[in-house]
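Asks: Next comes the sequence, and after it the predicted model I'd like to discuss.
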Amino acid sequence: MSGRRVGGAGAPPPRDLARLALGGALPVLATALATDPAGFLFWTVTGSGAYASFSGSVPHVLARALVNAALLAAASAALLLPLARAGRAPAELRLWLGGSALAVVTGLHFFGHYYLQLVPPLALLAARALHRRPPGARAGALRATAGLAALFVLWGLLAPRPDTDHAVRLAHAVRDRTAPGERVLVWTMHPETYWLAGRPPASRYLTAGLLTNHSGGRSGARTGEPYAVPGTWHVFRAETAADPPHLLVDDSRGGDWSPRHLPTLRALLAERYRPAGTVDGARLYVLRDR
């Protein structure tokens, strides 16, 4: 884009729109061709119908959306006033920002990292707005932004991490009860437990999400085997039957994706495993014939 086009507010010519569409389509097409086009379409579009549904608790969804939007606004607080005074933005940046906002909303999960895609267009819009401000105002906005960035870095370094601490404690228990190389299955939404424990997973499904439709971003959504990604339970049964995990950890802690709601997993536990204690609320099971 030329400096004239970025600074202006008129509609971009058709050639620019065509180049923009081509630039967006080529990486996606190249990725699909480099992997498996049918599988790529399934895992990115057609296999995510339940994930993108409108089921779930509306207050929970709204709370997540507002809290994460407020965090982004707080991080950008020093730039909001210049942005508000900057006038109509160039069409290219408005299109970029609008597409990013649509991607944040799609699926109604509102994870914090979804909002990161709003940062690049907002940064360009802020740079344009500050360029039109007096030097003193620019310096003040930059100093305030640097201060806010420092606060967020400190927050990231010092804030409690209960989920990470839980995963570490669980990984220690897994490592103590298995030998190196022994496969384990951790029924969890935190796959870092495998890495922390240094044990190979017994299934390609590192979290319970694809097998149950459970997701941390939405409360009250439909969960269970009928709402899994098609074909996943067939693969899961084959994997656990061919080489049963030496240790099975139920880390659902009474959630709606716990084994008591899942006939296949419940039967696997009843037929082949015996209880081996609990760790931080998670239940451990070992093979009966070990």
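Replies: Looks like it arrived, so ask away. Residues are numbered from 1 along each chain as shown.
Asks: switch to C-alpha atoms for all contacts and neighbour counts from now on
Replies: OK.
Asks: how many other residues sit next to Ala34?
Replies: The local packing of Ala34 (other CA atoms under 10 Å) involves 10 other residues.
Asks: Could you do Leu97 as well?
Replies: Around Leu97 there are 19 residues (other CA under 10 Å).
Asks: Show me which residues of the helix or strand it falls within are buried.
Replies: Under the criterion DSSP states H and E, the helix or strand holding Leu97 is helix 91-105. Of the residues in helix 91-105, those buried by neighbour count under the rule 16 or more other CA atoms under 10 Å are Ala91, Glu92, Leu93, Arg94, Trp96, Leu97, Ser100, Ala103, Val104.
Asks: Use this one as the comparison:
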Amino acid sequence: MYAEPLVPQRSVVAPGAALGYWRGLLPLLALLACVTRLPSFARPLWNPDEGFLAVQARILAHGGELYTTVVDRKPPLVPWLYQGAFALTGSESLTSVRVLAVLAQLTTAVLLAALARRRWGDTAGRTAGVLYLLISVGLNPEDAQAAAFEVFMLPCTAAAMWCADRRRWAAAGVAVGCAFLAKQTGGAVLLPVLWLCGPSWGGLLRVGLGAALPVTAAAVATDPAGFLFWTVTGSGAYASFTGSELHVLARGLANTALLTAACAGLLPALARAWRTTRTGAADLWLWLLASSGAVALGFHFFGHYYLQLTPPLALLATAALRTAPDTRRTRALLTSACCCALFLTWGLLAPRPELTHAQRLAQAVAERTAPGDRVLLWGMHPETYWLADRPPATRYLTAGLLTNYSGGRDCPRVGERYAVQGAWNTLRRELAERPPRLIVDDSRGKPYAPDRIRPLRRLLAGYEPVAVVDGAVLHVRKR
């Protein structure tokens, strides 16, 4: 592959023409964003990440503090978005955050369309926006339709590239910082931004200061030490390939195959883009490479990680299709639309057995406790707290933070010795000060089951089992 020019060609557009252009394109993109997110409204929850965020938002609304009274390995931007949405519409439903997710996808598509139009003209702008929305659903629906971290990270990454393309370095840096605050891997967009900046020390300084501004503000607004630990330094055991290597590899291959199927209409164009030097897209290839590294970071390969690849893929395909015959561009769009329809059908019709389990378990918890009673759920489904409307007995909302279990990781790296530093001492202190009314063992034979976790067995000695719901055992305190 030959070297490409640092700065791609730009098109000059008259203001009046631009107004008419967006007046015609925005309604199309808005309609397509609504259609592609339609399955997200079909279920109360899509995955545990949504449940985790919903519980976090409720705790924050009742005076809790991130990284102190509720913790997660994620930055604070998306929990704050959930908290704000719940403040406006209530926390009984995720409809408000689903609407925000539609707006996030629309914003990403508009920014990509604007970037493509500036580089390659009106037709390329329309192509980029439409292609992005069509392939954005090309994963398991629980990954593509959830209103979770990646969906809100993507507008920030697209904004960073949009600003860098216009040499607005400080704004590009701020967008990079916001992408990091949505999810740490969003910071990968810094690489193509720096590429566009080139050897300009003033530009590099403005990018750095811009990126540091929102991150520093978020650290100060929460707990600086806790922010640093939970978002950067405290995930060493989690980001490991040891344990269930074959399981993780199979997941990575499956999700790669799903996204490849969703991009079937783009593959010929992407192959041409790789061979040609006429696209002026070195920064886009770097964006794709950096995003691929972000997907692999931590060696988990969850499906929602792959959403980070979709913006650069859409732009690279657009770059190649701009010089292709109209029939080839039409074929790519139609193929992508057909693939999109298949994924939307999957999202509308596929059963969600884990959601059904969480709903049954939440009903049992609500029947055996009173509002305000603290509950400890020993499992990986924090949405049960939200569905039951019961406060958690600890800041650790899943057993994963106390055992390092995540996504099928097997026994070699699961246990109390792999917990987050100091987590068990904190848990003992919390439960001693305010014992939970009910403990739910939802391990169901997983590697973090009580017979493998000695501190949990000691805790359950003061409780007695009273019911079993789909394999989950409910324990109440002994009199």
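Replies: On my side now, so go ahead. Remember, predicted model here, so these are calculated numbers, not experimental data.
Asks: hang on, the earlier thing: the helix holding Leu97 of the first structure vs the second structure, average distance?
Replies: Between helix 91-105 of the first structure and its aligned partner residues in the second structure, the average distance after superposition works out to 1.1 Å, using mean CA distance after the TM-score superposition for the first structure.
Asks: That helix aligns to what range in the second structure?
Replies: The counterpart of helix 91-105 of the first structure in the second structure, counting by TM-score structural alignment, spans residues 282-296.
Asks: and what of stretch 123-143 of the first structure?
Replies: Mapped onto the second structure with TM-score structural alignment as the criterion, stretch 123-143 of the first structure occupies residues 314-334.
Asks: sorry, back to before: measure how far the helix holding Leu97 of the first structure is from the centre of its chain, please.
Replies: For helix 91-105 of the first structure, the gap between its own C-alpha mean and the chain's C-alpha mean amounts to 19 Å (CA atoms, centre = their mean, to the nearest Å).
Asks: Next SSE downstream of the top helix by length along the second structure?
Replies: When the second structure is parsed with DSSP state H, its longest helix is helix 95-120. Of the helices and strands lying after helix 95-120 of the second structure in sequence (DSSP H and E), the nearest is helix 122-135.
Asks: Trace the helix or strand that that following helix is followed by over to the first structure and give me the residue numbers.
Replies: Once the chain leaves helix 122-135 of the second structure, the next helix or strand it forms, by DSSP H and E, is helix 141-144. Helix 141-144 of the second structure corresponds to no residues in the first structure, going by TM-score structural alignment.
Asks: just checking, what packs against helix 141-144 of the second structure?
Replies: Here helix 141-144 of the second structure touches helix 326-349, going by 3 or more CA pairs under 8 Å, 6 or more residues apart in numbering; DSSP states H and E.
Asks: who touches Ala264 of the second structure in this structure?
Replies: Residues in contact with Ala264 of the second structure, defined by CA atoms under 8 Å, 6 or more residues apart in numbering, are Thr335, Ser336, Cys339.
Asks: how about a cut-off of 7 Å?
Replies: Residues touching Ala264 of the second structure, when contacts are defined by CA atoms under 7 Å, 6 or more residues apart in numbering, comprise Ser336.
Asks: Isn't Tyr115 of the first structure up against Val104?
Replies: Yes: at 6.3 Å, Tyr115 of the first structure counts as touching Val104 under the criterion of CA atoms under 7 Å.
Asks: ok, now which ones touch Leu206 of the first structure?
Replies: Going by CA under 7 Å, 6+ apart, Leu206 of the first structure touches Pro191.
Asks: Could you identify the residue of the second structure that aligns with it?
Replies: Using TM-score structural alignment as the criterion, Leu206 of the first structure maps onto Leu397 of the second structure.
Asks: try Glu192 of the first structure
Replies: Aligned against the second structure - with TM-score structural alignment as the criterion - Glu192 of the first structure pairs with Glu383.
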